[in-house]
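Q: what follows is a predicted structure for the sequence shown.
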Amino acid sequence: MDKFMNLIGGITDFIWGLPMMLLLLGGGLYLTFKLGFFQFRYMPHIISQTFGKILSKSDASEGTLTPFQAATSALASTVGAANIIGVPVAIAFGGPGAIFWMWVVSLIGMAAKYSEVVLGVKYREKNEEGEWVGGPMYYIEKGLGWKPVASFFAFALMLEIVASTMVQSNSLSTTISGAFHISPIITGLLVMVLIGIIVFGGISRIGKITEKFVPFMVGIYIIGSLIVVFANVSAIPSIFALIFEHAFTPIAAAGGFGGAGIAAAIRWGLARGTYSNEAGMGTAPIAHATAKTDHPAKQGFWGVFEVIVDTIIICTMTAIVVLCTGQWEKVPSEQASSMVTMAWGQVFGDQLAGIIMSIALFCFVLSTVVVIIYYGEKQAEYLFGTFFSKVMRFVYVGAIFVGAIGGLKFVWQFLDILLALVILPNIIALLFLGGEVKEITKDYFTRIYKKKNYMEEVQLSQPEQSLEKAE
């Protein structure tokens, strides 16, 4: 058994090394070129249509959730423990320069995230209960005619969610047990009941919860991090100098930091940026397909919004906290996951920092599990119908308790392999359907964007006439 598990571990390490990074990064680059670098050319407009319209209601009648609810639902699955733990690990093994490459791959990944959301909306359909459903399984089947590939994607993701749910709940129960000395059994039962109440309310209840919960938990984490940063504000110029300098030059060992070359900075930066926002992984369009929107490109902008919030804002905040407090040089790489807690401890005290971080991890993991269970249900629905999706809902909720007490760890070993099997068909589909995404994007920017700008120019140049018409 040990030899078999070592073999699985070796296969996983290989797949999630250079091959997967090249696949995700290469796909993002291809789509960036295909779409004419739209995420850079139209970034001000994208921000105005997302951050600028968070409180606005959609005028579209087609859809189940508001655009913001769909975005926060998708964001809930990406903003998790990895934002707090993964970034320090990248710095520990890749040095400060890894953050630069994290930014690069995130900017490129915006094209993949946008593309899959656009396709998710274009090829969505109504299920037996009158709800909008969509995702890679639908655009692979309807857009490319690859029914077997679509079924493979759905089956792999349906199984992957079981393992992922168990891993997430185990991480949560372990954190709470260490901070508050609460039994994993109690934690597992409480979390299972809490999540069950939410997910049995369907996507409408999930959307209502995430639109309030996600901004709250992200806001608390950012405010706490900013307090730490302001307490070390004098170090800010030097840490940005470190990030840009060591993105292209090696950095020597210092204190607990073992040193890193350029290759390590690139490898860990690309990995962190790729994995944190799930661009190209095919999960986000499942949530976005439920949105009330009158044009696929408009909802695609919310996919870009997710990358900005998850990686450019939250991951960057984590990196600055770790760097400005000097924890990256003090803490050995094997203990990198504790860097943020120790950095907060310098300002809030070790005990309070530990409690706050445990609560933050609890919120992040909770929101992630709620949404990925919905993702798993939709795969079961696509494959076997709405009744079986309800059966899988019970399976996923039960997996929360099993994972919390550390059961079926054998299944966890296949998590990364299953995820790779999910990503591969999605990326290939995005490459083949890139032309459709380009046409949809062109339609938006020539028919809607330019018309809107023209009307605004007319109103600015002829304010009196515009006022008379309005009257």
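A: Now that the structure is in, tell me what you want to look at. Residues are numbered from 1 along each chain as shown.
Q: only C-alpha atoms from now on, for both contacts and neighbour counts.
A: OK.
Q: I figured Glu381 hits Val391, correct?
A: No - Glu381 is beyond contact range of Val391, at 10.0 Å (criterion: Cα atoms under 8 Å).
Q: who has more neighbours out of the two?
A: Higher neighbour count among Glu381 and Val391: Glu381, with 21 against 13, using other Cα atoms under 10 Å.
Q: what is the helix or strand Phe93 falls within packed up against?
A: Applying DSSP states H and E as the criterion places Phe93 in helix 81-94. When contacts are defined as 3 or more Cα pairs under 8 Å, 6 or more residues apart in numbering; DSSP states H and E, helix 81-94 packs onto helix 97-122, helix 262-277, helix 316-324, helix 327-330, helix 339-348, helix 350-384.
Q: same thing but at 7 Å, please
A: helix 262-277, helix 316-324, helix 350-384 (3 or more Cα pairs under 7 Å, 6 or more residues apart in numbering; DSSP states H and E).
Q: show me where the stretch 51-200 of the chain has its strands.
A: Using DSSP state E, counting those that start in this stretch, the strands of the stretch 51-200 of the chain run over 125-126, 132-133.
Q: can you redo the ones you listed as JSON lines with distance to Gly63?
A: Converted to JSON lines, the strands of the stretch 51-200 of the chain look like this (distance: least, Cα to Cα, whole Å):
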{"stretch": "strand 125-126", "distance to Gly63": "9"}
{"stretch": "strand 132-133", "distance to Gly63": "6"}
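Q: ok, for the spatially most central residue of the chain, nearest residue in space, not its chain neighbours?
A: Among the residues of the chain, the one closest to the centroid is Thr78, at 2.6 Å (Cα atoms, centre = their mean). The shortest distance from Thr78 to any non-neighbouring residue, by Cα to Cα, 6 or more residues apart in numbering, is to Asn277 (5.5 Å).
Q: if I look at that neighbour, how far off is Val199?
A: Per Cα to Cα, to the nearest Å, Asn277 is found 23 Å from Val199.
Q: cool, and Phe155?
A: Relative to Val199, Phe155 is positioned 20 Å away (Cα to Cα).
Q: now swap in Val369 and tell me
A: Counting by Cα to Cα - Val369 and Val199 are separated by 10 Å.
Q: for comparison:
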Amino acid sequence: MSFLESLVSVANDYLWNYFLLFLLCGAGIYFTFRLRFVQVRRFGQSCKEVFGKIRFSGKKAGDDGMSSFQSLATAVAAQVGTGNLAGAATAIVMGGPGAIFWMWLSAFFGMATIFAEASLAQAHRTQKDGAVIGGPVYYIKAAFKGRFGRVLAVLFSVFIILALGFMGNMVQANSISSAFATAFGANKLVVGIVIAVLAGFVFIGGIRRIASLTEKIVPFMAVVYILGCAVALAFHAGSIGDAFRQIFVGAFSPTAVLGGACGIGVQKAMRYGVARGLFSNEAGMGSTPHAHALAQVEHPCQQGVVAMMGVFIDTFVVLTLTALVILTSGQYGSRADGIELTQAAFTATFGSFGNSFIAICLLFFAFSTIVGWFFFGQQNIVYLFGKKAVLPYALLVVGFIVLGSLLKLELVWSLADLFNGLMVIPNLLGLLALSGSASRLYRDYARSPLLAKAKKGRQ
């Protein structure tokens, strides 16, 4: 096991400290300029499209797709999960408070990337076995004709199935079991089995049950957690300014915050900020386009505008609140890590209730992510093997959920980082190759009556 950990660690260092650090940020910056700062220019419209169309019981999803809000809810279910609770804590411990700044920066540029992802997924979606289906494999094949495109699409499918369906869901199960063990003394294996059974029930219901669950659970869990964070920050209001100081100063001079012996440099803050930011908001990773491709909209860019709000809510709202609670609680610098540090921060304010609050929130956050990631993996299972392989895939995911609840945190996170990094490469290659197409789609949308109608609706 130690050899595996060392091997994964070396691979992650190479991927995240050098290659992906520049590829992800570079792609985000490129799309920001290519799409003329779409995340700023269309932010108001994004708010209206999302918050004006929240439905707890919309039209039932089916073979013809799902509503725009159901698509976003499914995407956000995957985005807002362990990365916002355990991931934020791990980033702060490993990269210092400055890692949060690099999370923000990567998320800002990532909003342009995810606009391109969602729009292209819409433009290149297709039908298979009578059902609408879409995702990066289809725009990757459109970007690269012939054998190279097919090979790249297959590699992406394999990586996302491993990254999210298996390794990623192990992370979610691991965080839930750890949180319940800390808060209630629960047996990790029992927690893992219960989560696996509940997840299996949702899996067998297909897209209709998945969409129905996410449109109800996502708004509820977000509101509950945001209120809890707001109350915690009210108790430590005097420390909020210093928390922001630690974030901004730590982004460029970690030793000024943590002291000369801290061992954290700017590159380390960037590495963990970008890595945990990707794991949290998934911009550029190629996961959420599977949900956005199924949205029933009149123009591909309509869903691109909606998709941006998923990154904003995930990083600038939920993740930031988690980080501020940790930094203002006085628990940063303790030996706790991962979800235990987040629980310790809330316990410092709410007493023993803090442990329970985070455990319950994490149950909703991580469980919804398990459902979303299963769905993303399923789309690629269908692409590779057809519908006949969905049931074996579901059974394997259920098994990995149980296994993940028992494994140690460091190895699970490292494996998730590795496969997340690998799936980014073919996805971004496809996106960059189709950047001209994304730009043309956006220009067409900007001239269409749909945008004028949206502007009129805001007046």
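A: Here it is on my side, so go on. Only a predicted model underlies this, so the values are computations on that prediction, with no experimental measurement involved.
Q: TM-score for this pair?
A: Aligned and superposed, the two chains score 0.89 in TM-score terms (TM-score structural alignment, normalised by the length of the second structure); 452 aligned residues with a Cα RMSD of 3.0 Å.
Q: which one of the helices and strands packed on helix 81-94 of the first structure lies nearest to Ala399 of the first structure?
A: Nearest of these to Ala399 of the first structure, taken as Cα to Cα: helix 350-384 at 10.2 Å.
Q: of Val369 and Val199 of the first structure, who's got more company?
A: Using other Cα under 10 Å as the criterion, Val369 of the first structure and Val199 rank with Val369 on top: 27 against 21.
Q: now the more buried one, nearest residue through space, not along the chain?
A: Thr165 (6.1 Å).
Q: the first structure: which residue goes with Gly168 of the second structure?
A: Structural alignment (TM-score structural alignment) places Gly168 of the second structure against Ser164 in the first structure.
Q: who touches Ala269 of the second structure in this structure?
A: Contacts for Ala269 of the second structure (Cα atoms under 7 Å, 6 or more residues apart in numbering) come out as 95-96, 98-99, 251.
Q: nearest to Val311 of the second structure, of those?
A: Nearest to Val311 of the second structure among these, counting by Cα to Cα, is Ala99 at 17.0 Å.
Q: got the contact list for Leu294 of the second structure?
A: Leu294 of the second structure is in contact with 65-66, 71, 132-134, counting by Cα under 7 Å, 6+ apart.
Q: of those residues, which are reproduced in the first structure?
A: Compared against the first structure with both residues aligned by TM-score structural alignment, their matches' Cα atoms under 7 Å, these retain 65-66, 71, 132-133.
Q: just the buried ones from those residues?
A: Buried by 16 or more other Cα atoms under 10 Å: 65-66, 71, 132-133, out of those.
Q: tell me the one of the residues you listed nearest Leu429 of the second structure?
A: Nearest to Leu429 of the second structure among these, with distances taken as Cα to Cα, is Ile133, at 20.9 Å.
Q: which residue packs closest to Leu441 of the second structure, ignoring adjacent ones?
A: Nearest non-adjacent residue to Leu441 of the second structure, counting by Cα to Cα, 6+ apart: Cys301, 6.9 Å away.
Q: just tell me what the one you found corresponds to in the first structure.
A: Per TM-score structural alignment, Cys301 of the second structure is aligned with Ala297.
Q: re earlier: could you dump the helices and strands packed on helix 81-94 of the first structure to TSV with distance to Ala90 of the first structure?
A: Listed next are these as TSV, based on distance: least, Cα to Cα, whole Å:
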stretch	distance to Ala90 of the first structure
helix 262-277	5
helix 316-324	9
helix 350-384	19
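Q: of the ones you listed, which is nearest Ala252 of the first structure?
A: Closest approach to Ala252 of the first structure among those (Cα to Cα): helix 262-277, 11.3 Å.
Q: now Gly265 of the second structure: how far from Ala323 of the second structure?
A: Gly265 of the second structure sits at a distance of 19 Å from Ala323 of the second structure (criterion: Cα to Cα).
Q: higher neighbour count, those two?
A: Using other Cα under 10 Å as the criterion, Gly265 of the second structure and Ala323 rank with Ala323 on top: 26 against 19.
Q: how about the corresponding residue of the first structure for the more buried one: what's its closest non-neighbour residue?
A: Counting by TM-score structural alignment, Ala323 of the second structure corresponds to Ala319 in the first structure. Counting by Cα to Cα, 6+ apart, Ala319 of the first structure lies nearest to Val87, which is 6.3 Å off, once chain neighbours are set aside.
Q: about what we covered before: what do we get in the second structure for the residue nearest to Thr78 of the first structure?
A: Asn277 of the first structure maps onto Asn281 in the second structure, by TM-score structural alignment.
Q: and that match, what is it in contact with?
A: Asn281 of the second structure makes contact with 79, 311, 314-315, according to Cα under 7 Å, 6+ apart.
Q: return the closest of those with respect to Ala11 of the second structure.
A: Among these, and counting by Cα to Cα, the member closest to Ala11 of the second structure is Gln79, at 24.2 Å.
Q: quick revisit: next up, the contacts around the residue nearest to Leu441 of the second structure.
A: 119, 441-442, 445.
Q: Throw the residues you listed into JSON lines and include secondary structure, thanks.
A: Converted to JSON lines, those look like this (DSSP: H, G, I helix; E, B strand; the rest coil):
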{"residue": "Ser119", "secondary structure": "helix"}
{"residue": "Leu441", "secondary structure": "helix"}
{"residue": "Tyr442", "secondary structure": "helix"}
{"residue": "Tyr445", "secondary structure": "helix"}
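Q: which one of these is nearest Arg209 of the second structure?
A: Nearest to Arg209 of the second structure among the contacts of Cys301 of the second structure, counting by Cα to Cα, is Ser119 at 24.8 Å.
Q: quick one: map that closest one onto the first structure.
A: By TM-score structural alignment, Ser119 of the second structure lines up with Val118 in the first structure.
Q: what about Ile264 of the second structure, which SS state?
A: With three-state DSSP as the criterion, Ile264 of the second structure reads coil.
Q: look at it and say how many residues are nearby.
A: When neighbours are defined as other Cα under 10 Å, Ile264 of the second structure has 20 of them.
Q: what does Gly376 of the first structure give?
A: Considering only other Cα under 10 Å, Gly376 of the first structure is surrounded by 25 other residues.
Q: residues contacting it?
A: Counting by Cα under 7 Å, 6+ apart, the residues that Gly376 of the first structure touches are 157-158, 161.
Q: as TSV, those residues with neighbour count would be great.
A: Below are these laid out as TSV (neighbours: other Cα atoms under 10 Å):
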residue	neighbour count
Leu157	27
Met158	26
Ile161	24
